[in-house]
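Visitor: Would you be able to build a 3D model of this:
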Amino acid sequence: MEVKKDSGWAWMISLATFTAVTLETGTVKALGVMLPTLRQQFSTPTWVIGLGISLAPGFGAITSPLAGALSKRMSPRSIVMVFSLLAVTALIVASVSTSVPILLLSLLSTGISRIYNLQLKSFLLGAESVVISQMVIYFEEYYDIANAFGQAGMAVGIIVMPPLMQLFLDIYGWRGTILLLAGINLHFTVSGALLRPVSTVNDTHIGKIHNNDYIPLVQRKSNIDSYLANVVYYLDLTLFTDASFLSMLTLYTANGYCLTGWLVYLVPHSIDLGFEPYHASFIATAGGIGNLIASIVYPFMTKTLSPSLLLYIGSLMITLSLAMDPVVSLFHSYIGLALMSIVFGFWRAIAMMSVMKVIKNVIEEEKITNAVLWINVGYSVGSILSGFFSGWFFDLTGNYVLSFLTLSAISLLGICPQFLLEIGNNSKRKSLSK
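Guide: Sure, this is the predicted structure:
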């Protein structure tokens, strides 16, 4: 059975993305809710626990190229089931940790094991693509709707997980909460068992679904004898000579820094301002509501505004919302924090849904897969740096104001290369047209 663009089977990709994003974001947010408890339990500086939590999404993204390489040798079904079990096992180990090194190592293992998450989002494309780049390939007419639905998983994770985790903390303690979190993540193993094998895709990235065994990737360019040449070819390292790709890499690095800092430290920041933990958890829920609203209205916004313009507006609004933190903190305003969270969640979702369409416009289609893999590595670098520096700034100053101001500055700096590049390209086009 041939898989076509905008087909019913293609919508399974969007559904899988929705599920994966829900648990990935929800897990990081859940660990962020537990940060004050873990800091107190292990009597350690804030940056240590923050760094440990950021390792989960960080190393999950670093393994993106490995996910692409493994998918050339193994079926997505095997990858999802094996690595999901590893991730769950790592969370179970975290729940019985008795020291900071064991806790950090288990969280690191959770991040590495999240290679299954990447594969779950890409099982339809098997060997040729990973992460959400497949939605660019499998959707054309309904791409905006499919993208919005898939990314709505972030909203669900942010809305549900914070108050749920705080409830679990109050009833079961931090060890029981992490154990329950492991149980929630266990459903990925079952999901992996249900994945249908796929064949190698052709040049148009449209594959055929088979009910027999997985068909491995056909060896390409066998005449390349040089190992280094093979590495450059399979990993598309020539992307690093492309200014458009480098601007997207910078943008995703900044996004990783801002999102992880917000996910991990928003609830601790609210508690530090004097709000009860359970009330503080609903500050994060407000951000999820903003994200969900964005997922609903985004397809309508794209009818009148270009992806680039939405990306620029979104990045600017993210910067402004985070820059308002000193004022909100000065007045200890619960409503102010909630509004700031809603604005951040809304425009962050708009910006990230737009960026995939920008990538589709500036990167050659045959290179999109590896481009998305590499920008996810950039995301991981930003994520890990944020886990460290945002916590370190708190330990240094005694509050989170500097941490959130840094998130604001990084957001603005991240969009600058793409903005300057587009201005330069427009100038060149005008010169050539004269």
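Visitor: going forward, measure contacts between C-alpha atoms and count neighbours the same way
Guide: OK.
Visitor: Double-check that Arg220 belongs to a strand.
Guide: No. Remark: Arg220 does not belong to a strand; assigned using DSSP: H, G, I helix; E, B strand; the rest coil, it is coil.
Visitor: What is the burial count for it?
Guide: Residue neighbour count, defined by other C-alpha atoms under 10 Å, stands at 9 for Arg220.
Visitor: now the other sequence, so there's something to compare against:
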Amino acid sequence: MSSSVAEGGWGWIIVASAHSAMLIWDGNVKALAVLLPSLKEQFTSQTWLIGIIIAGLSTVLELTAPIIGAINENFNIDPRYVGVTGGVLSSFAFMAASFSSSTLQLFLFISVIGGIGLGLAFIQSTTLVPRYFDELYPRASGIVTCGTAVGMIIFAPLTQLFLDTYGWRSSLLLVGALNAHLIVTGSLLRPVNQVNASYSTIEPNYIDADTTGRKDTEKGTPFLKKTISAKQVLEFLFPTTIFTDPIYILHLLVFCCSAFVLSGWFIYLVPHAISKGLQPYEAAAISMVSAVVSIIGRLSYFPLVERDIVKIRSLMYAGSALSAVALLVDPWMKTFWSLTISSSAYFLGRGVFKSLFFVILKGNIGAEHFASGFGWCVAIGGIFRFIAGGVVGWLYDYTGHYDYGFLVLGGVECLGIFFLFVEDMYRNTRLQKK
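Guide: I've put the predicted structure just below:
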């Protein structure tokens, strides 16, 4: 980080904006999950098709990440324009979706337009956070990712209330109104005037960095940060600096497994609970309790990390293992309290892992390349989110219950632990050679 940028400062406003964007993104997904049975009945559709539409929102959102990352690294575009545009699009998308008469219209409005809008708001705000923080980045990352849990707490019961009171069309209209808050948070994304141009950041003592130094000395223009050729456009979108790094590729595989599992769990938790005989409000309550437990976990780890009491990777292994076990035992959870405990255990482990994953990513590729590295992680992970939405829904249509789908999610979670272990071994080997 450049010495001209104080640790934190206006960065806490950026953190609040990124937190709000994540809250609304995951809140939108949870709202659609609550509406899934009604949408399935309204459009006489199969479960997997509605699941794909819901997952498509996150997929399109995440596919915008590499483009926004390239823009951030190479163009002098005020992030406030990007954030406000995203808020307008996401609000319009859900309001327009309330008038849909087919699943195709629902897909175009929610998945495509809504995904692009939320992508502009969320990716732009999230990639600004590491520009403001170094030592306090674990804390900032934890606060940002708490948006997922807070979104569950707010949107799950609120959408159920909207649905029972006004019906699914008015529920989408009201969710679109809530999305308009992104216009306000987008206007707060003040750009950093000067950031560290080196590939490696000043690494906190809790990160074992493995980076190489690089500085850009090319002169830029009022619009471009540096002069570029047509050939360099591909380099901006597909940066060889990170894609030739095996550690980054392993990071990518870990993230894809995590994205697949989280998408399936997030979309189908409420329908899954209802299929086991619980009432809709009980299913929504499971989401709320899981979210509260996750928030406690996300906010509890960073004092331990910042004081070097517990290593980041130890917490990541523990979080992933807890999530995997919770999913694998889920088919035997039949009551409200047993489902609440297993769901809370999964989301607690996932919350800690997700927050720390981005801390590790930043430490390995540096703040300057974080936008591109983060962007490609979420973009490719978005494809796996899309697949999960269809796979779990298809297994339900084929078997009549969600148990096999949740077992698949548990298996993929174990695969992510394996990739994390391989990345850890490879990284230690490379550091020993140096």
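Visitor: Assign a three-state SS to Leu179 of structure 1, would you?
Guide: Recorded secondary structure, Leu179 of structure 1: helix (three-state DSSP).
Visitor: mind listing what the counterpart of it in structure 2 touches?
Guide: For Leu179 of structure 1, the aligned position in structure 2 is Leu173, judged by TM-score structural alignment. The contact partners of Leu173 of structure 2, taken as C-alpha atoms under 8 Å, 6 or more residues apart in numbering, are Phe94, Met95, Ala96, Ala97, Ser98.
Visitor: okay if I get the residues you listed as CSV plus distance to Phe223 of structure 2?
Guide: Converted to CSV, those look like this (distance: C-alpha to C-alpha, whole Å):
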residue, distance to Phe223 of structure 2
Phe94, 33
Met95, 34
Ala96, 34
Ala97, 36
Ser98, 39
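Visitor: Cys414 of structure 2: which of these is nearest?
Guide: When these are compared for distance to Cys414 of structure 2, the smallest value, 35.5 Å, is given by Phe94; criterion: C-alpha to C-alpha.
Visitor: out of the contacts of Leu173 of structure 2, which is most surrounded?
Guide: Among the contacts of Leu173 of structure 2, the one with the most neighbours (other C-alpha under 10 Å) is Phe94, at 28 neighbours.
Visitor: Once you drop chain neighbours, what's closest to that residue?
Guide: The shortest distance from Phe94 of structure 2 to any non-neighbouring residue, by C-alpha to C-alpha, 6 or more residues apart in numbering, is to Gly176 (4.6 Å).
Visitor: Is that neighbour within a helix or a strand, and which one?
Guide: With the criterion set as DSSP states H and E, the secondary-structure element containing Gly176 of structure 2 is helix 168-179.
Visitor: average distance between that helix and structure 1?
Guide: Once fitted to structure 1, helix 168-179 of structure 2 is off its aligned match by 0.4 Å on average (mean C-alpha distance after the TM-score superposition for structure 1).
Visitor: buried sites along whichever helix or strand comes after that helix?
Guide: Downstream of helix 168-179 of structure 2, the first helix or strand assigned by DSSP H and E is helix 181-186. Neighbour counts using 16 or more other C-alpha atoms under 10 Å place His181, Leu182, Ile183, Thr185, Gly186 of helix 181-186 of structure 2 among the buried residues.
Visitor: likewise stretch 32-50 of structure 1?
Guide: Judged by neighbour count (16+ other C-alpha under 10 Å), stretch 32-50 of structure 1 contains these buried residues: 32-39, 46-50.
Visitor: and the residues you listed as TSV, adding secondary structure?
Guide: Listed next are these as TSV, based on three-state DSSP:
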residue	secondary structure
Gly32	helix
Val33	helix
Met34	coil
Leu35	helix
Pro36	helix
Thr37	helix
Leu38	helix
Arg39	helix
Thr46	helix
Trp47	helix
Val48	helix
Ile49	helix
Gly50	helix
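Visitor: and of these, the nearest to Thr200 of structure 1?
Guide: For those, the nearest to Thr200 of structure 1 is Gly32 (39.8 Å; C-alpha to C-alpha).
Visitor: Please determine how far the closest one is located from Leu373 of structure 1.
Guide: Using C-alpha to C-alpha, to the nearest Å, one obtains 26 Å as the distance from Gly32 of structure 1 to Leu373 of structure 1.
Visitor: Check Glu364 of structure 1 too.
Guide: 14 Å.
Visitor: Please identify which of the two sits among more neighbours.
Guide: Neighbours of Glu364 of structure 1 and Leu373, each counted by other C-alpha under 10 Å, are more numerous for Leu373; the result is 26 against 11.
Visitor: my guess is that one meets Gly60, correct?
Guide: No. In terms of C-alpha atoms under 8 Å, Leu373 of structure 1 does not count as a neighbour of Gly60; the distance is 11.1 Å.
Visitor: Now do the same for Lys160 of structure 2: its match in structure 1.
Guide: No Lys there; residue 160 of structure 2 is Gln. Aligning on TM-score structural alignment places Gln160 of structure 2 opposite Gln166 in structure 1.
Visitor: let me fix that: Ser98 of structure 2
Guide: Ser98 of structure 2 maps onto Ser95 of structure 1 when the alignment is built from TM-score structural alignment.
Visitor: same deal with Gly389 of structure 2?
Guide: The pairwise alignment with structure 1 assigns Gly389 of structure 2 to Gly387, based on TM-score structural alignment.
Visitor: contacting residues for the spatially closest residue to Glu62 of structure 2 that is not a sequence neighbour?
Guide: With sequence-adjacent residues excluded and distances taken as C-alpha to C-alpha, 6+ apart, Glu62 of structure 2 is closest to Ala379, at 4.3 Å. With contacts taken as C-alpha under 8 Å, 6+ apart, Ala379 of structure 2 has the following neighbours: Thr59, Leu61, Glu62, Leu63, Thr64, Ala65, Pro66.
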